[in-house]
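**Q** Please find the sequence and the predicted model below.
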Amino acid sequence: MKFTVTSRGDDISNSLKNRINQYLSDFGLKEDASEPELVITVGGDGTLLQAFHDYSERLDETAFVGIHTGHLGFYADWIPEEVEKLVTHIAKTPYHIVEYPLLEVIIKAKDKVERHLALNECTIKSIGGSLVSNVDIKGDTFEIFRGDGLCISTPSGSTAYNKALGGAILHPSLPTIQISEMASINNRVYRTIGSPLVLPQHHTCLLKPLNDVDIQVTVDHYTLEHRRITSLQCRVADEKIRFARFRPFPFWKRVKESFIRE
């Protein structure tokens, strides 16, 4: 099996990366950063998020597993003290693949079209002033949004920015996307739904800015500035991220430990 190890870049993570490389090489596995079958990330959720984008063109052939060297994460679920156990599993135990849905984002401007994949979320905001945008769902106008912006998240990303905006936490196995508002304007003249919306796999959300403002779009941790866009389309992507599981991954236990741990 071909593998690669990525690191957050701090001394602890780099040292752990070197140990893992040596252990797996001793077991006869081949390091291949260009076409890995398994990507092992050392650092935290951000490190795995970066690895996902680095290998987003080969998601069908690559699985991910994360080791955290900081706070316990939702993606990085192994700890440094378990490295030997994890390495032995990788070398000798067939792993179970778990697939989670991703978000497809298509940004259209007058002169170009861009397609992106998000593991966590996409956001759209205006640069100065409020965002005014049509919100179309499944081809029909649902509302005209006025406010700071909108966040469209995956179930995996529902515990991130979406949660801070008051969105629901969704189990990452659900093939859905969630739309959450950022400081919407609601008064006697303007009105939005005022609640997060969860869309199924076969529904598409199309945002069409109506006011003449510069737009900032984020896809996970990447910021994309567009002076003008005509539309931003979001839906559940055809691609999925594949995680290598060597033991049970109790999602709701992880939620409890992260947010309400006693």
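**A** Cool, the structure landed. Residues are numbered from 1 along each chain as shown.
**Q** contacts, neighbours, all on C-alpha from now
**A** OK.
**Q** So what's the residue count around Gly139?
**A** For Gly139, the neighbour count with other Cα atoms under 10 Å is 11.
**Q** residues contacting it?
**A** Thr204, Leu206 (Cα atoms under 8 Å, 6 or more residues apart in numbering).
**Q** mind checking how far it is from Arg146?
**A** Applying Cα to Cα, to the nearest Å, the value for Gly139 to Arg146 is 20 Å.
**Q** just Asp26 next, same as before
**A** Where Arg146 is concerned, Asp26 sits at a distance of 58 Å (Cα to Cα).
**Q** same thing with Leu117?
**A** 26 Å.
**Q** Start and end of stretch 240-260, how far apart?
**A** One end of stretch 240-260 sits 29 Å from the other (Cα to Cα).
**Q** chain center to it, what's the gap?
**A** When C-alpha coordinates are averaged (Cα atoms, centre = their mean, to the nearest Å), stretch 240-260 and its chain have centres 14 Å apart.
**Q** And that stretch, what's buried?
**A** Of all the residues in stretch 240-260, those buried under the rule 16 or more other Cα atoms under 10 Å are Lys240, Ile241, Arg242, Phe243, Ala244, Arg245, Arg254.
**Q** who touches that stretch?
**A** Outside stretch 240-260, the residues that touch it by Cα under 8 Å, 6+ apart are 38, 52, 59-60, 62-65, 72, 74, 86, 89, 93, 95-102, 119, 171.
**Q** Now list the buried members of those.
**A** For these, a burial check counting by 16+ other Cα under 10 Å picks out 38, 52, 59, 62-65, 72, 74, 86, 100-102, 119, 171.
**Q** Now go through the residues you listed and say which are in strands.
**A** Of the buried ones among the contacts of stretch 240-260, the ones assigned to strands by DSSP state E are Leu38, Ala63, Phe64, Val65, Tyr100, Pro101, Leu102.
**Q** from what I can see Leu59 touches Glu239, true?
**A** Yes: Leu59 lies in contact with Glu239 (Cα atoms under 8 Å); the separation is 7.2 Å.
**Q** Included below, for side-by-side comparison, is a second structure:
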Amino acid sequence: MKIAIFSNDGPSSRKVAEALKAKIAAEHLTIDDDHPEIVITVGGDGTLLTAFHHYQDQLASIRFVGIHTGHLGFYTDWRDYEVDQLIDSLANDNGQSVTYPLLDIGVEYDNGAYEKLLALNESTLKRAMGTMQANVYIKDKLFELFRGDGLCVSTPTGSTAYNKSAGGAVLSSELEAIQVSEIASINNRVFRTLGSPLIISPSEWVRVEPAQEGEMLLTCDTELVSHQQVKAITYRISKQKIAFAQYRHTQFWQRVSESFIGVKPND
């Protein structure tokens, strides 16, 4: 088995990463940062998101494992003091995995350029300055003219991140769906939006066309992708998925309960 270790720069994470390397060598497993079968991230959810984008061209052949070295991470199943147990699981790996949906993002720029992106959590679109106005289409049919700070489009697992802060619903990770949530929409006697999150099925897609000139701020997970003039953005469920090695992968709703309510099993 070929394993990559992807760590953040924190001293506790580096210490865990070095311990992992030594124990992996002792088990006669192979360290391969270029073409791994397992990617072990050491840090938190931010580290895992960075690793996801680093290896996104190899998702079909990679499973991820997350170790968190600080606060509880939503995607990370192992603690920094459980390295020995994780090594035992790696040594007895039988290919078990669990997969989560991803978000395809197609960006058309005014200069004719086109860019395709992939998100694990979400994408947001805002205007660089002032209120954003944008026509929102569902399956190429105009749905509304949005006015407000911006829009957040998320995956089911990403629904627990920025989407939740924007008032969106938490979606089960077993749903093949994406969610569109408004960020501080303007609703009065003159301007109206739906004012509720939209859940979009796999057979549908969302197209957002800015209705005024000016630079747009487009994000893909934690990265600022562009501040160019955007012509349109199309969002849909990706045919690709992210896979996690299911040695003891925490059930989705248990993650939600532990992360936001503080309830642990048998509490």
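**A** Cool, got the structure. Values in this document were obtained by computation on a predicted structure and should not be read as measured data.
**Q** Now the TM-score, please.
**A** After superposition, the two chains reach a TM-score of 0.98 (TM-score structural alignment, normalised by the length of the first structure), with 262 aligned residues with a Cα RMSD of 1.0 Å.
**Q** With respect to Gln22 of the first structure, which of the buried residues of stretch 240-260 of the first structure is nearest?
**A** Relative to Gln22 of the first structure, the closest of those is Ala244; by Cα to Cα it sits at 20.2 Å.
**Q** So that closest one, which state does it fall into?
**A** strand (DSSP: H, G, I helix; E, B strand; the rest coil).
**Q** The second structure: which residue goes with that one?
**A** The alignment partner of Ala244 of the first structure in the second structure, by TM-score structural alignment, is Ala245.
**Q** same check, this time on Gly66 of the first structure
**A** Matched across to the second structure, Gly66 of the first structure falls on Gly66, judged by TM-score structural alignment.
**Q** my read: that match touches Leu72, true?
**A** No: in this structure Gly66 of the second structure lies outside contact range of Leu72 using Cα under 8 Å: 11.0 Å.
**Q** tell me the secondary structure for Lys164 of the second structure?
**A** Under three-state DSSP, Lys164 of the second structure falls in the helix class.
**Q** The lengthiest helix in the first structure against the second structure, how far on average?
**A** Looking across the first structure with DSSP state H, the single longest helix is helix 11-26. Superposing on the second structure places helix 11-26 of the first structure at an average distance of 0.8 Å from its equivalents, by mean Cα distance after the TM-score superposition for the first structure.
**Q** Tell me the first helix or strand C-terminal of that helix.
**A** Sequence-wise, the next helix or strand downstream of helix 11-26 of the first structure (DSSP states H and E) is strand 30-31.
**Q** Which elements pack onto that next one?
**A** Contacts defined by 3 or more Cα pairs under 8 Å, 6 or more residues apart in numbering; DSSP states H and E place strand 30-31 of the first structure against strand 2-7, helix 11-26.
**Q** Tell me which of those sits most buried.
**A** Mean neighbour count (mean count of other Cα atoms under 10 Å) peaks for strand 2-7 among these, with a mean of 21.
**Q** list the contacts for Val225 of the second structure?
**A** Contacts of Val225 of the second structure by Cα under 8 Å, 6+ apart are Leu217, Leu218, Thr219.
**Q** can you rerun that using 10 Å?
**A** Glu115, Leu117, Ser123, Met216, Leu217, Leu218, Thr219 (Cα atoms under 10 Å, 6 or more residues apart in numbering).
**Q** does the second one sit in a helix, a strand or a coil?
**A** Which is Leu117 of the second structure. strand.
**Q** separation between it and Thr219 of the second structure?
**A** Distance, Leu117 of the second structure to Thr219 of the second structure, by Cα to Cα: 10 Å.
**Q** the more surrounded of those two?
**A** The residue with more neighbours, out of Leu117 of the second structure and Thr219, is Thr219; 19 against 16, by other Cα under 10 Å.
**Q** Please identify the helix or strand for that one.
**A** strand 216-220.
**Q** and the angle from the longest helix of the first structure to strand 2-7?
**A** Here helix 11-26 of the first structure runs at an angle of 170 degrees relative to strand 2-7 (axes from the mean of the first three to the mean of the last three Cα atoms, to 10 degrees).
**Q** Other residues contacting helix 11-26 of the first structure?
**A** Residues from elsewhere that reach helix 11-26 of the first structure, judged by Cα under 10 Å, 6+ apart: 1-9, 28-31, 40-44, 67-70, 80, 83-84, 86-88, 90-91.
**Q** Mind jotting down where the helices sit in the second structure?
**A** In the second structure, the helices defined using DSSP H lie at 11-26, 45-54, 83-91, 162-165, 252-256.
**Q** Distance to Gln228 of the second structure added to the ones you listed, as JSON lines?
**A** Shown next, in JSON lines, are those (distance: least, Cα to Cα, whole Å):
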{"stretch": "helix 11-26", "distance to Gln228 of the second structure": "36"}
{"stretch": "helix 45-54", "distance to Gln228 of the second structure": "22"}
{"stretch": "helix 83-91", "distance to Gln228 of the second structure": "44"}
{"stretch": "helix 162-165", "distance to Gln228 of the second structure": "23"}
{"stretch": "helix 252-256", "distance to Gln228 of the second structure": "36"}
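**Q** now stretch 43-54 of the second structure: which residue numbers in the first structure?
**A** Mapped onto the first structure using TM-score structural alignment, stretch 43-54 of the second structure covers residues 43-54.
**Q** buried set for that stretch?
**A** Within stretch 43-54 of the first structure, the residues that qualify as buried are Gly43, Gly44, Asp45, Gly46, Thr47, Leu48, Leu49, Gln50, Ala51, Phe52, His53, counting by 16+ other Cα under 10 Å.
**Q** Stretch 66-78 of the second structure now?
**A** Buried residues in stretch 66-78 of the second structure, counted by 16+ other Cα under 10 Å: Gly66, Ile67, His68, Thr69, Leu72, Gly73, Phe74, Tyr75, Thr76, Asp77, Trp78.
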